[in-house]
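>>> 3D, please:
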Amino acid sequence: MKILVIGATGTIGSAVAEGLAARHDVVRAARRGPLRVDMAEAATIDALFTEVREVDAVVCCAASGGLTPLDVPSDTAFWSGLDGKLLGQVNLVRRALSHVRDGGSVTLTSGRFAEPVPGSSLGYLVNAGLEAFVHAAATEMPRGVRLNTVSPGWVRETLLGLGMDPAAGTPVADVARVYMEAVEGAAHGRTLAVSVP
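Purely as a prediction, here's the structure:
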């Protein structure tokens, strides 16, 4: 299969791209590099598909987002995660419809927090919205194209990079396997959660 991996330079995206490349032709795109895309800019998604054209699957691992306090002074700063993670991935699905071959798949990234913490309300809104979108939009996918989202939770390597205790994280190789199962399996309209070790 020819598989487009977006966010292929990140911790999760690079592991997903490497795992899929063992059996498939992987096209890697990211915010930086030879094949560029910014999920907050719909025009770059259009440009990406103009260059890549037809694929068998699209995997989006470029879903960043951090904690945003409710009382942040600027509306722009508060809503910043909405454009790239939620609306960007919705735009990706809409644009991918005419580029993913029959029976292919689109896999997005949502997420989860172990429990609500200060600053997590926007993250909860975005992730819940994305998962609800996938569940409903799956009924509209044409030509047997499957749509799923992966909820990776904390990744051990990310926690290490942040200088935090990695015990609550899942190794990135295990996270990547869930994305690969979404591409190669039969799931449709589902949120695939990565189990914590």
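>>> CA atoms for contacts and neighbours, from now on please.
Will do.
>>> My read is that L147 contacts A186, right?
No. Judged on CA atoms under 8 Å, L147 makes no contact with A186 at a distance of 10.0 Å.
>>> I'd like to know which elements the lengthiest strand in the chain is packed against.
Ranked by residue count under DSSP state E, the longest strand found in the chain is strand 100-109. In terms of contacts (3 or more CA pairs under 8 Å, 6 or more residues apart in numbering; DSSP states H and E), strand 100-109 is packed against strand 55-60, helix 88-96, strand 146-151, helix 172-184.
>>> mind running it again at 7 Å?
If contacts are counted by 3 or more CA pairs under 7 Å, 6 or more residues apart in numbering; DSSP states H and E, strand 100-109 sits against strand 55-60, strand 146-151.
>>> contact partners of that strand?
Strand 100-109 is contacted by residues 54-61, 63, 89, 143-151, 182-183 when judged by CA atoms under 7 Å, 6 or more residues apart in numbering.
>>> switch to 6 Å and redo it
54-61, 143-150 (CA atoms under 6 Å, 6 or more residues apart in numbering).
>>> Separate out the buried members of those residues.
54-61, 145-150 (16 or more other CA atoms under 10 Å).
>>> Go ahead and confirm P171 touches R156.
Yes. When contacts are counted by CA atoms under 6 Å, P171 is listed as touching R156 (5.0 Å).
>>> just to revisit the earlier point, so which two of the buried ones among the contacts of strand 100-109 are the farthest from each other?
E54 and V150 (22.8 Å; CA to CA).
>>> Specify the angle between the longest helix along the chain and strand 100-109 in degrees.
Looking across the chain with DSSP state H, the single longest helix is helix 121-137. Relative orientation of helix 121-137 versus strand 100-109 (axes from the mean of the first three to the mean of the last three CA atoms, to 10 degrees): 150 degrees.
>>> Please give the structure of this sequence too, so both can be compared:
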Amino acid sequence: MKVLIIGGNGTIGKKVSEKLSEKHKVIIAGRNSGDVTVDFSEVSSIKNMFDSVGKLDAIVAIAGDAKWDKLDNLTEEDFYIGIKSKMMGQVNVVRIGKDYLNSNGSITLSTGILADDPVDMTTSAAMVNGAINSFAKAVALELEDGKRINVVCSDLVEDSFEKYAAYFPGNTPVPMHKIVDGYVKSIEGRITGRILRITA
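Now for the predicted structure:
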């Protein structure tokens, strides 16, 4: 399969790319590096990315930003960071990318534990994660020609646990291989409309 991984050089994306490269042709898209560059918050950049890579068998999005802060400190513009990047970035990948997807192809989006179990200072991030989960379940009802969509929704990964541990008291980090397996299941399996919750 020809697989595009947006965010393929990130903490999780790099491991997913390595695993999928064992069996498939992987194209990595990133903000500043990769086989093709993309600004996830700009529709024109997403369209240019798809134009440059052509038809695909799988699209994977492991990218997007959101502001972490106390609700009292968050401005409307702060909320728009997550809405424009992590939420609409993935929405636009689906809107535009489905037309570049071959029959029976798949789209895999990424959220996280905050959608179901938010912690302090994650009002904005939790909001966009929950929105993407609901979006994907609805889109699955409308995709045609055997095309599928799923979401990998993981707990905090071991590889970045030290950086975020203070925000997640009592959480047991997830081994990276379990999260990678979630992406493989979404891409190589036949499921659709699923939120694949990956926990320790």
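>>> Can you tell me the centre-most residue of the second structure?
The structure's the second structure has its C-alpha centroid closest to S110; by CA atoms, centre = their mean the separation is 2.7 Å.
>>> what's the average per-residue distance for stretch 126-137 of the second structure once overlaid on the first structure?
Compared with the first structure after fitting, stretch 126-137 of the second structure has a mean deviation of 1.0 Å; criterion: mean CA distance after the TM-score superposition for the first structure.
>>> Tell me how far the residue nearest to D83 of the first structure when sequence neighbours are not counted lies from K85 of the first structure.
In this structure, D83 of the first structure finds its nearest non-sequential neighbour in A40, 5.1 Å apart by CA to CA, 6 or more residues apart in numbering. Per CA to CA, to the nearest Å, A40 of the first structure is found 8 Å from K85 of the first structure.
>>> out of these two, which sits in the busier spot?
Each of A40 of the first structure and K85 has its neighbours counted (other CA atoms under 10 Å); K85 has more, 25 against 19.
>>> My reading is that that one lies in a strand. Confirm?
No. Under DSSP: H, G, I helix; E, B strand; the rest coil, K85 of the first structure falls outside any strand and is assigned helix.
>>> thinking again about what came up before, thought the residue nearest to D83 of the first structure was touching L82?
No. Contact criterion CA under 6 Å: A40 of the first structure and L82 do not qualify, at 8.6 Å.
>>> quick revisit: any chance of JSON lines for the helices and strands packed on strand 100-109 of the first structure, columns distance to G103 of the first structure?
Shown next, in JSON lines, are these (distance: least, CA to CA, whole Å):
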{"stretch": "strand 55-60", "distance to G103 of the first structure": "8"}
{"stretch": "strand 146-151", "distance to G103 of the first structure": "7"}
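>>> Ok, which of these comes nearest A128 of the first structure?
Short answer: strand 146-151, nearest of those by CA to CA, at 10.5 Å.
>>> State the distance from the residue of the first structure positioned farthest from its centre to T9 of the first structure.
Distance to the chain centre peaks in the first structure at P73, reaching 28.3 Å (criterion: CA atoms, centre = their mean). Note on P73 of the first structure: its distance to T9 of the first structure, by CA to CA, is 32 Å.
>>> before we move on, the earlier item: residues in the second structure matched by the longest strand of the first structure, start to end?
Aligned by TM-score structural alignment, strand 100-109 of the first structure falls on residues 101-110 of the second structure.
>>> Mean per-residue distance, that stretch versus the first structure.
Relative to the first structure, stretch 101-110 of the second structure is 0.3 Å off (mean CA distance after the TM-score superposition for the first structure).
>>> Distance from that stretch to the middle of the chain?
Centroid separation for stretch 101-110 of the second structure versus its chain: 12 Å, with CA atoms, centre = their mean, to the nearest Å.
>>> Go through that stretch and flag the buried ones.
L101, N102, G105, S106, I107, T108, L109, S110.
>>> Ok, stretch 13-27 of the second structure next?
Those would be G13, K14, K15, V16, S17, K19, L20, V26, I27, for stretch 13-27 of the second structure by 16+ other CA under 10 Å.
>>> what's the answer for stretch 118-126 of the first structure, then?
G119, S120, L122, G123, Y124, V126.
>>> That one maps to which residues in the second structure?
Going by TM-score structural alignment, stretch 118-126 of the first structure sits over residues 120-128 in the second structure.
>>> chain center to the matching stretch, what's the gap?
That offset, for stretch 120-128 of the second structure, works out to 16 Å (CA atoms, centre = their mean).
>>> ok, now stretch 12-31 of the second structure?
13 Å.
>>> quick one: that stretch aligns where in the first structure?
Using TM-score structural alignment, stretch 12-31 of the second structure pairs with 12-31 in the first structure.
>>> Ends of the matching stretch, what's the gap?
First-to-last residue span, stretch 12-31 of the first structure, CA to CA: 14 Å.
>>> Touching that stretch from outside, list them.
By CA under 6 Å, 6+ apart, the residues outside stretch 12-31 of the first structure that reach it are 1-8, 35-38, 61, 176.
>>> element containing L67 of the first structure, please.
In the assignment (DSSP states H and E), L67 of the first structure maps to no helix and no strand.
>>> Sorry, slip of the keys, the one I care about is N48 of the second structure.
Per DSSP H and E: N48 of the second structure is located in helix 43-53.
>>> hmm, who's touching that helix?
V38, D39.
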